[in-house]
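Q: task: produce atomic coordinates for the following.
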Amino acid sequence: MRILALQLKRIGDLVLTTPALRALHQAWPDAHIALGVMDGTAPLLAAIPFVQSGIVFGRGRGWTPWQQVLTGGWDACFDFTGNDRSALATVLSRARKCVGFEWVRRNRLRSLAYNAWSPSKVRDVHTARHYLDLVAAVAPAGAGDLLPELSLPEASSPAPKPAPYALLHPGTARPEKYWLPERWAEVAAHLQTVHHLPTIFTCGPDDFERAHLAAIASAEGSEKSEVRHPPDLMSLATLVAGARIVISCDTGVVHLASAFRIPQIALFGPTNPFHWRPMHARAVVFSAAQPEAPLTKFEPRLKGAPMEHLSTGAVIRATDSLLALPRPT
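A: Predicted coordinates for the structure are as follows:
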């Protein structure tokens, strides 16, 4: 059996699709599963279990990905994306079973691509559950494990184990998700002086992310931090996987840390963590809507609030609590 899965969105969506890919493998353990992704997330393909091949879409790719879809001999196509590009790929797959979300039916042209439907509504469930529901529409998946999963490729030669470090990722594509630079600097100083952890700040290539990082670097208390600009997504994932603790705003690093089960603190402001929160046991989630303590109850209708409402003291206390736990093995 040959299965085509399409996830043509961003990093977080791709990582949160891995529980659904695991469910596909469990339902059809002998199937060849190919995953279609955009070029910006393609470096992660090598770290996604249960996938035997990848198809990469994007500018400069020309006819190649479409030819791969057209000639793949697919038995089933699962479209986790629901946009024009993925609907066209679904049609070209010529799969006997083409599965999409009910909400795609609002677009009559797109809806012609599918012959099986999932009624799941992302506003009512965690994003990982939403994607798992697509598989469950044709292959009963039970409750399903919602934790994402990545596995770094083995190096050709063993590398020395790095010294413990804290990774802080303050940037994202939306500046309204930024926490104040001086608060990041205060957290970095606490990690250095109290926990004796070197701190590494990472960021993406966008100019406004780099400007935000420069503001943090110039704030008092952050002089000892190292700044890194990972050249690609796999390099960033490798840094995340080796960290003692990860602290970030609502961005793709949240999901990378979750996939590797790294102790983490995720800071949410204008967005609702109900849909995007990490769910493993060593994850602490803050919302600016209730800023003085970590969230323990998550609701689909929680309204956001400005990031400056988040308490530095509360984040530092959560950091202390996570670092007091035994190191994961």
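Q: CA atoms for contacts and neighbours, from now on please.
A: Fine.
Q: residue contacts, A173?
A: D206, E209, T251 (C-alpha atoms under 8 Å, 6 or more residues apart in numbering).
Q: that one and C203: what is the separation?
A: Using C-alpha to C-alpha, to the nearest Å, A173 is found at 10 Å from C203.
Q: and for these two, which residues touch both?
A: The contact sets of A173 and C203 overlap at E209 (C-alpha under 8 Å, 6+ apart).
Q: the stretch 51-200 of the chain: helices as residue ranges?
A: Using DSSP state H, counting those that start in this stretch, the helices of the stretch 51-200 of the chain run over 64-70, 84-93, 108-111, 127-136, 181-193.
Q: so which of these is the most packed in?
A: The highest mean neighbour count among these, using mean count of other C-alpha atoms under 10 Å, belongs to helix 127-136: a mean of 25.
Q: who's in contact with it?
A: So helix 127-136 is contacted by 13, 16-17, 19-20, 23-24, 78, 80, 99-101, 117-118, 120-122, 141-142, 144, 146-148, 275-276 (C-alpha under 8 Å, 6+ apart).
Q: cool, and stretch 60-67?
A: Residues contacting stretch 60-67 (C-alpha under 8 Å, 6+ apart): I55, V56, F57, A89, L92.
Q: 6 Å - rerun?
A: With contact meaning C-alpha atoms under 6 Å, 6 or more residues apart in numbering, stretch 60-67 is reached by I55, F57.
Q: what about that stretch, distance to the chain center?
A: In this view, stretch 60-67 has its centroid 26 Å away from the chain centroid, taken as C-alpha atoms, centre = their mean, to the nearest Å.
Q: please provide the structure for the following sequence as well, for comparison with the first:
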Amino acid sequence: MSRSLVIAPQWIGDAVMTEPLLRRLRARGERLTVGALPWVAPVYRAMPQVDEVIEFPFRHGGLQFKARRTLGKELQGRFDTAYVLPNSLKSALLPFLASIPRRVGYLGEARVGLLTHRLKNPGDKPPMVAFYSALSGESGLEQDRPQLTLPPAQVDEVLRAQGLARGAYVVMAPGAEFGPAKRWPHFGGLAALLDRPVVLLGSAKEAGLCEEIRAQAPERCRNLAGQTSLLEAFALIAGAGHVVSNDSGLMHVAAAFGVPQVALFGSSSPLHTPPLSERAQVVWLKQDPLYMPPLDCAPCFQRECPLGHFRCLKDVSPQRVKALL
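A: Coordinates of the predicted model:
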């Protein structure tokens, strides 16, 4: 069995979308070790095809050459192939320093000499699952859908600790790391319309946002933002009856667990990063022929609305989303 090191992306949603690639590699007999930053590493612990997860001691920003050189020496001789999923120079540096013979990745950031097998970067914004899966060198990528798995006993343990029953509550993930142009402003209004418990999930940075939502339906909402590990959040998503989210990492997590979900898109596009699940429903006013005037500005892919109106999300009513649950 060949030994492969996979250099993971740094965002949760992107990490989820690498799962089909890893499934392909494992199916053809590669033993997989994933190297990931600590906040992304738990995603790979929900992928049974991954044999080992190494948490990188790196931070956001900076080359951190000394730390990469030290880890590279420790990894020398362990791997036959490295798959470099991010496009940055620093992500390709570690496999080079570890002297891994075969190093596969996309061209980018002047890293030609660091990779032995280089793919051309596609133009525009390609579907991300196919973008990652193409590193396998195989065809038929259009059918790939990410899948995450947790042992049922692990899910049940988390639900028991929270006093929740499978399928009897709604998870809301109101945050989006990218910025306000991806955050639907009516989660609180939706919570007030529901007759089921609502669990609010997000990072510690999103605890204040979730508290504002909880205050609009305090008898129904539980704010767990920043109070769970990522794997505990995964368990809460896996056990939910529905998930409502923006275009975010947790949206892709819900899709990979196959949970019924409503995904709200504003400044971004479901043509680029859709929730890949038959149980997902996407709301994007850009695609609504009855919405007037048409959103000619979407998708703008901006953090803030360049026109200042945020129509793409503000005009999606809580009643419209409730009808999908």
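Q: give me the TM-score for these two chains.
A: Once the chains are overlaid, their TM-score stands at 0.81 when taken by TM-score structural alignment, normalised by the length of structure 2; 294 aligned residues with a C-alpha RMSD of 2.7 Å.
Q: tabulate the helices of the stretch 51-200 of structure 1 in TSV, adding columns for distance to A288 of structure 1.
A: Below are the helices of the stretch 51-200 of structure 1 laid out as TSV (distance: least, C-alpha to C-alpha, whole Å):
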stretch	distance to A288 of structure 1
helix 64-70	42
helix 84-93	35
helix 108-111	37
helix 127-136	20
helix 181-193	14
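Q: those helices: which one's closest to F260 of structure 1?
A: Minimum separation from F260 of structure 1 across those (C-alpha to C-alpha) falls at helix 127-136, 15.6 Å.
Q: quick one, which of the helices of the stretch 51-200 of structure 1 is nearest to P306 of structure 1?
A: By C-alpha to C-alpha (comparing all of the helices of the stretch 51-200 of structure 1), the closest turns out to be helix 181-193, at 14.2 Å.
Q: just checking, what packs against that closest one?
A: With contacts taken as 3 or more C-alpha pairs under 6 Å, 6 or more residues apart in numbering; DSSP states H and E, helix 181-193 of structure 1 sits against helix 207-218.
Q: return the set of buried residues in the helix it packs on.
A: Going by neighbour count (16 or more other C-alpha atoms under 10 Å), the buried part of helix 207-218 of structure 1 is E209, R210, H212, L213, I216, A217.
Q: which position in structure 2 aligns with the last one?
A: Aligned against structure 2 by TM-score structural alignment, A217 of structure 1 finds its counterpart in R214.
Q: where's its match relative to L200 of structure 2, distance?
A: R214 of structure 2 is 8 Å from L200 of structure 2, by C-alpha to C-alpha.
Q: ok, back up a step: out of the helices of the stretch 51-200 of structure 1, flag the one nearest A281 of structure 1.
A: Closest to A281 of structure 1 of the helices of the stretch 51-200 of structure 1, according to C-alpha to C-alpha: helix 127-136, at 16.4 Å.
Q: what's stretch 243-250 of structure 2 aligned against in structure 1?
A: The aligned range for stretch 243-250 of structure 2 is 246-253, by TM-score structural alignment.
Q: contacting residues around the aligned residue in structure 1 for A233 of structure 2?
A: Under the alignment (TM-score structural alignment), A233 of structure 2 pairs with L236 in structure 1. By C-alpha under 6 Å, 6+ apart, the contact set of L236 of structure 1 is P230.
Q: any idea which element L236 of structure 1 lies in?
A: Secondary structure assignment for L236 of structure 1, by DSSP states H and E: helix 233-241.
Q: P289 of structure 2: neighbouring residues, count only.
A: 9 (other C-alpha atoms under 10 Å).
Q: check the one 10 residues further on too.
A: When counting by other C-alpha under 10 Å, one arrives at 17 neighbours for P299 of structure 2.
Q: and it, that's in a helix?
A: No - read with DSSP: H, G, I helix; E, B strand; the rest coil, P299 of structure 2 is coil and lies in no helix.
Q: before we move on, back to that, what's the mean deviation for the helix holding L236 of structure 1 versus structure 2?
A: Mean deviation of helix 233-241 of structure 1 relative to structure 2 after superposition (mean C-alpha distance after the TM-score superposition for structure 1): 0.7 Å.
Q: run the chain-centre distance for that helix.
A: 12 Å.
Q: now check structure 1 for the residue matching I100 of structure 2.
A: Counting by TM-score structural alignment, I100 of structure 2 corresponds to A95 in structure 1.
Q: state the distance from its match to L14 of structure 1.
A: 22 Å.
Q: so which of the helices of the stretch 51-200 of structure 1 gets nearest I48 of structure 1?
A: helix 127-136 (14.9 Å).
Q: one step back: and the match of stretch 243-250 of structure 2, how far out from the chain's middle?
A: Per C-alpha atoms, centre = their mean, the centroid offset for stretch 246-253 of structure 1 relative to its chain is 9 Å.
Q: could you tell me the end-to-end distance of it?
A: End-to-end span of stretch 246-253 of structure 1 (C-alpha to C-alpha): 8 Å.
Q: contact partners of it?
A: Here stretch 246-253 of structure 1 has contacts from I11, G12, L167, L168, H169, P170, T172, Q264, I265, A266, L267, F268, using C-alpha under 6 Å, 6+ apart.
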